[in-house]
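> based on what follows, work out the 3D shape:
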Amino acid sequence: MMAGHNTWRTLRDKRLQEAGVEEHPEYTRALRDMDLGDRLREVRVARNLTQAEVAARAGISQPALSRIELGGGIPTLEMLDRIGRAMGVRFTISVGEEEAEQIDLLAG
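Next up is the predicted model:
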């Protein structure tokens, strides 16, 4: 995890505590976006790829990929597919509550 993300989490926790609030939907979404970016960066680095290489292969700009990795950009499913292909991986994305029944829409 990046130091900047850790600092953000600390600041978020402090502000929520000061406001007397458990959680806020905007913080939840921002954390989810940052976690996605962290995971994409981990995969890219593990495969010894630069942002420039992945971006070129995915047909996006390097700054756009950087923004996604930093949690500041939310890629579409199509863009995630292109990024995954550029890194030679297939992403599986889960939505909904973890305890809920899981249904594979693409299973034949």
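
> for the rest of this, base every contact and every neighbour count on C-alpha atoms.
OK.

> give me the element residue 22 is part of.
With elements taken from DSSP states H and E, nothing contains residue 22; it lies in neither a helix nor a strand.

> was I right about it contacting residue 16?
Yes. Counting by CA atoms under 8 Å, residue 22 touches residue 16, with 6.5 Å between them.

> between those two, tell me which one has more neighbours.
Comparing residue 22 with residue 16 by neighbour count (other CA atoms under 10 Å), the higher total belongs to residue 16, at 14 against 8.

> just list what whichever strand or helix holds that one packs against, helices and strands only.
Using DSSP H and E, residue 16 maps to helix 3-19. Applying 3 or more CA pairs under 8 Å, 6 or more residues apart in numbering; DSSP states H and E, we find helix 3-19 packed against no helix or strand.

> for comparison, sequence B:
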Amino acid sequence: MSEREEWSEMRAEALTHPEAQEAYEATRIRFELGREVRERREALGMTQAQLAQAAGLQQPAIARFEAGGTMPTLPLLERLAAALGLRLQVGFEPLDRAS
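You can find the predicted model right below:
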């Protein structure tokens, strides 16, 4: 058995616990939000420092956010969206359609 298979099995076992599922979901959300911001920033040719200035933040805050290190508030997401030339849209989708 490879390390990958062992890890997959360990992860699957861990995610059978509700607390682990909640933590995993919170981490997934932070990671996806950070990735979306980074991809948009890069598409615009902005540096983290430029985004930080446009959003009224410090560059380390952008770096932490893009790495999935913080769970942002809605006002922070609105500031980042505006700095990236976007409109924040929040919604819900059925779990069977979620990725």
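
> and the TM-score between them?
The TM-score (TM-score structural alignment, normalised by the length of structure 2) is 0.75; 89 aligned residues with a CA RMSD of 2.7 Å.

> run through who's touching the helix holding residue 16 of structure 1.
Taking contacts as CA atoms under 8 Å, 6 or more residues apart in numbering, the residues outside helix 3-19 of structure 1 that touch it are 22, 23, 24, 27, 34.

> thought the last one was touching residue 67?
Same thing as residue 34 of structure 1. No. With contact defined as CA under 8 Å, residue 34 of structure 1 does not count as touching residue 67 (10.0 Å).

> neighbour count winner among those two?
For residue 34 of structure 1 versus residue 67, neighbours defined as other CA under 10 Å are more numerous around residue 34 (23 against 15).

> how about the nearest residue to the aligned residue in structure 2 for that one, chain neighbours excluded?
Superposed on structure 2 with TM-score structural alignment, residue 34 of structure 1 falls opposite residue 31. The shortest distance from residue 31 of structure 2 to any residue other than its chain neighbours is 4.3 Å, reached at residue 68 (CA to CA, 6 or more residues apart in numbering).

> which strand or helix spans residue 23 of structure 2?
Secondary structure here is read from DSSP H and E; on that basis residue 23 of structure 2 sits in helix 18-43.

> again, but for residue 56 of structure 1
helix 51-58.

> and the angle for the very next helix or strand once past that helix with helix 51-58?
The helix or strand immediately downstream of helix 51-58 of structure 1 is helix 62-69, counting by DSSP H and E. The directions of helix 62-69 of structure 1 and helix 51-58 differ by 100 degrees, with axes from the mean of the first three to the mean of the last three CA atoms, to 10 degrees as the criterion.

> give me the mean distance between helix 62-69 of structure 1 and structure 2.
Once superposed with structure 2, the aligned residues differ from helix 62-69 of structure 1 by a mean of 0.6 Å; criterion: mean CA distance after the TM-score superposition for structure 1.

> what are the buried residues along that helix?
By neighbour count on 16 or more other CA atoms under 10 Å, the buried set for helix 62-69 of structure 1 is 62, 64, 65, 66, 68, 69.

> hang on, the first one packs against residue 52?
Yep, that's residue 62 of structure 1 we're talking about. Yes. Distance between residue 62 of structure 1 and residue 52: 5.2 Å, which falls inside the contact criterion (CA under 8 Å).
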